[in-house]
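Engineer: build me a model from this:
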Amino acid sequence: MSEQLVFHFQSTLSLVLYMSLLPLLAAMVVGLLVGILQAVTQVQDQSLPMTFKLLTVIVLLLFGGSLLAVPLEREATELFNSFPALTR
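Structural biologist: From the prediction side, this is the model:
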């Protein structure tokens, strides 16, 4: 029983890392580009990078959220189906 629990815990953690990778990379690239743009133009507004990163992540999740939901649904279904065996 504990092997199954460890397996589900490990697969859930890897799924969380997988799902957060694309938004984090997009926010990092946008933050880097905005930082370079700020350095070139000497604009010292601190809310500018956060605004663009937030908008990038929101747009990414709006258009790519359905692709990220498929593995999440699969993992949840597998976990709920094996729940009775895990709680014995």
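Engineer: hey, let's count contacts and neighbours off CA atoms from now on
Structural biologist: Will do.
Engineer: and the helix or strand that contains Ser14, what does it pack onto?
Structural biologist: For Ser14, the host element (DSSP states H and E) is helix 2-41. With contacts taken as 3 or more Cα pairs under 8 Å, 6 or more residues apart in numbering; DSSP states H and E, helix 2-41 sits against helix 47-81.
Engineer: one more to line up against the first:
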Amino acid sequence: MESYGLDMAREALLITLTISAPILVAGILVGLVISIAQAVTQIQEQTLSFVPKIAAMILVSVALLGWIAGQLVDFATIMFEG
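Structural biologist: Below you'll find the predicted structure:
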């Protein structure tokens, strides 16, 4: 019984990482592109990259909403079936 709880905790962490990875990668890539553009143009405004990163992360979240919901439903089904 103890291993079941550990397996569920491990699975929950794995699902969390799997779901959050595409969103975080989008934010990192947009931030990298904006940082390179700022370095090339010598614009040193710190807040310039904030809005595009948030917008990209929201767009990826909306685009992957069905997949995210499916992953969470599958995990909840496995967890409650025991």
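Engineer: measure the residue nearest the centre of the second structure to Leu13 of the second structure for me?
Structural biologist: Central residue of the second structure (Cα atoms, centre = their mean): Ser20, 2.4 Å from the mean position. Shown here: Ser20 of the second structure relative to Leu13 of the second structure, a distance of 11 Å by Cα to Cα, to the nearest Å.
Engineer: and what of Ile28 of the second structure?
Structural biologist: From Ile28 of the second structure to Leu13 of the second structure the distance is 21 Å (Cα to Cα).
Engineer: now swap in Leu65 of the second structure and tell me
Structural biologist: Taking Cα to Cα, one finds Leu65 of the second structure at 19 Å from Leu13 of the second structure.
Engineer: mean deviation, the helix holding Ser14 of the first structure versus the second structure?
Structural biologist: Comparison of helix 2-41 of the first structure with the second structure after fitting gives an average deviation of 0.6 Å (mean Cα distance after the TM-score superposition for the first structure).
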